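Undergrad: Structure, please.
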Amino acid sequence: MATWRCIICNSIPSSRQTRHSKCNQIIFLALKSAGFPTLEPFDLFSNGRRLDGITQYIYPSHVCHCVNKKVTEIPIKEILYICLAFCGFVLLTNFSLQNNTIGTYQLIKILTTPTIIFLQYSIYGKKFSGKIILTSLPIICGIYINSYYDLKFNLLGLIYGLCGVIVTSFYQIWAGEKQKEFHVNSLQLLYYLSPMSSLFLFFIIMASQPLSFNNLASNHEYDPYVAFLIIFLSCIFALLVNVSTYSLIRQTSPLTYNMIGHLKFCSTILGGYFIFHDPIQKTQVYGILLTMIGVLSYSLLKLKEQFNHKPDNFLEKPNSKYII
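TA: This is a model prediction of the structure:
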């Protein structure tokens, strides 16, 4: 999906911040002309996450029954917090991307890691060793080196970015805590979370970013069936991302999930260089190396702690005192 999206987005003469938004609108324009107007209401997510709503509506009622998995009942009041945090995570991160440069967006996003450490310590009493905290320093430095050439700050973008960091931190923490509190897995949690969050985002996105089919693709023509395939693949990948995200947070911790996210940042830059031949500077290579050193140091320290506490288990059970 990412390859197809890059092909379409790179053909649009627009700034980097708005390419994904126009790409999605062009896809829907192609579907509309091919007789698929009923897909318009599912335009729930901006900048590459719009069709997540389709997946979220389809999957809960079918997957859980197919695997004969009894869905644990969770009070709506309890799921409402993580639902609102999820909606805030989607909206604020996209607004931050739209109002900041790519470098500024990435630099602000890295603050999620220390914010999670602070919230878990202050609210849930989880303690982290000084060595674990220090591993975030080379990561922050590495991402700064990769982003400093594209830093441009503005008040609105800074507000969106910082609010997104706080909301994202709570969302990732609650995603793990609620699974452990109610003894559910990722599919069961998404069973409750998806319909409610999709409903909220439907009205918010339709009010803040209505679809416009005029002057979007006057010089571009796309096969509607290819566009439909892209949307279908987007739905499948969104489902896999949601399930894997919650499963990873439940089995490890929000901090470990963030560390893996930094590897994704490095792989994105390297993938752009090797696959699409995007230019890369020496300073960016140094930044990638620093980031990977920080992630590797974190992994080694956590494995060492895990071995000292439970030498017979590689991963702790969800309710264990020690977490990865």
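Undergrad: from here on, contacts and neighbour counts on C-alpha atoms
TA: Fine.
Undergrad: Which strands or helices does the one helix or strand Leu190 maps to pack on?
TA: Element membership for Leu190 (DSSP states H and E) is helix 186-208. Helix 186-208 sits against helix 52-66, helix 76-99, helix 224-251, with contacts defined as 3 or more Cα pairs under 8 Å, 6 or more residues apart in numbering; DSSP states H and E.
Undergrad: For the comparison step, fold the sequence that follows:
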Amino acid sequence: MAAGDAGAFVLNIISSVFIISVNKRLMGSPPNFNFRYVVTLNALHYITTSIWTRVAKVIGLAKQEESSKAPAHVPLSSVVLFTTVSNASIISLNTSLMLNSITLYQIAKLGIIPCTCCVEYLLYGRVFTSKMVLAIVVTLMGVGLVSINELNYSDSTLGVFVALCSVVSSSGQQLLVRHLQLKHNVSAGQLLGVVAPAQGASLLLLSPVLDKLSTGGYVTDYEWTQGAMVCMALSCSAAVLVNVSQFLVLGRFTAVTYQVLGHAKTVCVLVVGYVFFGGVITGQQLLGMVMAIAGMMAYSRASQSAPAAKPAAQEKPAGESSLEDLLQKNKANNV
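TA: Reported below is the predicted structural model:
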């Protein structure tokens, strides 16, 4: 299980860093490929993911225990709720990446942690120990030191507003992934197989209107080149890995844990930015990276030692009993 947890996190980090780099290349202004149709891009991501989930079942890549279960049932209301929140998250994130610098895009994501903490505290009564709070603060300070000097003050007001919207919607989306898996007793792959087609179809329907509003044109107006097509194929392929790994990670951990440990992606993204787009890593930024990594490690240790760190028991579906509950009831009856 520990190896599986580590593997899911590593896959999520690598695929996330890769897709951010590819999307920045695809959507960036010339000499990049200037593909500005964000909603269409997101629709293609989820359509590709939907196709992959079905192909995986056919060729036997899906877990054997999942194939023996009854088909996953997630109520339509839950699918609509998740699709709405997730679409808002993915559109705002990619729009922020298109309008803003990579640094502002990453700095805005720092706000997801306090936002998620507040929601988990208010809805699930989750308790954060002093060690966990301190580790979160150290992580945020470290990433802030890495990023703050690179902040592009020419970013537009619209870009900043979109970045704020991405914070709220992304927090809600990450919380819903874990909540729906626990509530409806479905695996990460089963939930992804249910919601991905809905997201792909809804984004495809919305893309002509939303892309027209944001770019003034339609995707059919775009002049494709060989490089742009290769970049699009890489982006869609990476999206499959990002979606699968994210559902796996959020099904195993809380949204706050995902965000804290996921800031390894911030450090990796900035390093990739330096390597491919030039720049020098200053002593302050190096210190920030060390602080961020130390904070992530400290949070991991603190969350493991905190008995109230996981709210999973509070999210147990009504009418269902755990094995431990059944054993206790049987013991009481025998006495």
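Undergrad: Structural similarity score between the chains, please.
TA: Once superposed, the chains reach a TM-score of 0.74 (TM-score structural alignment, normalised by the length of the first structure), with 283 aligned residues with a Cα RMSD of 3.4 Å.
Undergrad: tell me the angle the helix holding Leu190 of the first structure makes with helix 224-251.
TA: Here helix 186-208 of the first structure points in a direction 130 degrees away from that of helix 224-251 (axes from the mean of the first three to the mean of the last three Cα atoms, to 10 degrees).
Undergrad: what does helix 186-208 of the first structure correspond to over in the second structure?
TA: Matched against the second structure by TM-score structural alignment, helix 186-208 of the first structure falls on residues 188-210.
Undergrad: Please convert the helices and strands packed on helix 186-208 of the first structure to CSV, extending it with distance to Leu199 of the first structure and mean neighbour count.
TA: Listed next are these as CSV, based on distance: least, Cα to Cα, whole Å; neighbours: other Cα atoms under 10 Å:
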stretch, distance to Leu199 of the first structure, mean neighbour count
helix 52-66, 9, 17
helix 76-99, 10, 20
helix 224-251, 17, 18
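Undergrad: so which of the ones you listed comes closest to Gly164 of the first structure?
TA: Proximity to Gly164 of the first structure (Cα to Cα) singles out helix 76-99 among these, at 4.9 Å.
Undergrad: Check the mean deviation of the closest one from the second structure.
TA: Per the superposition on the second structure, helix 76-99 of the first structure and its aligned residues are separated by 1.4 Å on average (mean Cα distance after the TM-score superposition for the first structure).
Undergrad: Does anything pack onto that helix? Which helices or strands?
TA: helix 155-182, helix 186-208.
Undergrad: one more time with 10 Å
TA: Counting contacts by 3 or more Cα pairs under 10 Å, 6 or more residues apart in numbering; DSSP states H and E, helix 76-99 of the first structure is packed against helix 102-109, helix 155-182, helix 186-208.
Undergrad: Please name whichever of the ones you listed is nearest to Phe95 of the first structure.
TA: Checking these against Phe95 of the first structure by Cα to Cα gives helix 155-182 as the closest, at 6.3 Å.
Undergrad: from the chain's centre, how far out does that closest one sit?
TA: When C-alpha coordinates are averaged (Cα atoms, centre = their mean, to the nearest Å), helix 155-182 of the first structure and its chain have centres 11 Å apart.
Undergrad: in the superposed pair, what's the mean gap between the strand or helix carrying Val290 of the second structure and the first structure?
TA: Counting by DSSP H and E, the element that carries Val290 of the second structure is helix 283-305. Averaged over the aligned pairs, helix 283-305 of the second structure sits 1.5 Å from the first structure after superposition, using mean Cα distance after the TM-score superposition for the first structure.
Undergrad: Likewise for stretch 235-247 of the second structure?
TA: Mean deviation for stretch 235-247 of the second structure: 1.8 Å (mean Cα distance after the TM-score superposition for the first structure).
Undergrad: export the helices and strands packed on helix 76-99 of the first structure to JSON lines and tack on distance to Ala238 of the first structure and mean neighbour count?
TA: Compiled in JSON lines, these are given as follows (distance: least, Cα to Cα, whole Å; neighbours: other Cα under 10 Å):
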{"stretch": "helix 102-109", "distance to Ala238 of the first structure": "21", "mean neighbour count": "21"}
{"stretch": "helix 155-182", "distance to Ala238 of the first structure": "17", "mean neighbour count": "20"}
{"stretch": "helix 186-208", "distance to Ala238 of the first structure": "12", "mean neighbour count": "18"}
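Undergrad: What I need now is the ones you listed written out in JSON lines, including distance to Leu119 of the first structure for each item.
TA: Shown next, in JSON lines, are these (distance: least, Cα to Cα, whole Å):
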{"stretch": "helix 102-109", "distance to Leu119 of the first structure": "16"}
{"stretch": "helix 155-182", "distance to Leu119 of the first structure": "8"}
{"stretch": "helix 186-208", "distance to Leu119 of the first structure": "22"}
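Undergrad: Nearest to Gln120 of the first structure among those helices would be which one?
TA: helix 155-182 (7.7 Å).
Undergrad: tell me which strands and helices that closest one is in contact with?
TA: Packing partners of helix 155-182 of the first structure (3+ Cα pairs under 10 Å, 6+ apart): helix 76-99, helix 102-109, helix 112-124, helix 186-208, helix 224-251, helix 254-274.
Undergrad: Make JSON lines out of those helices and add distance to Gln25 of the first structure.
TA: Putting these into JSON lines (distance: least, Cα to Cα, whole Å) gives the following:
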{"stretch": "helix 76-99", "distance to Gln25 of the first structure": "15"}
{"stretch": "helix 102-109", "distance to Gln25 of the first structure": "21"}
{"stretch": "helix 112-124", "distance to Gln25 of the first structure": "30"}
{"stretch": "helix 186-208", "distance to Gln25 of the first structure": "13"}
{"stretch": "helix 224-251", "distance to Gln25 of the first structure": "11"}
{"stretch": "helix 254-274", "distance to Gln25 of the first structure": "24"}
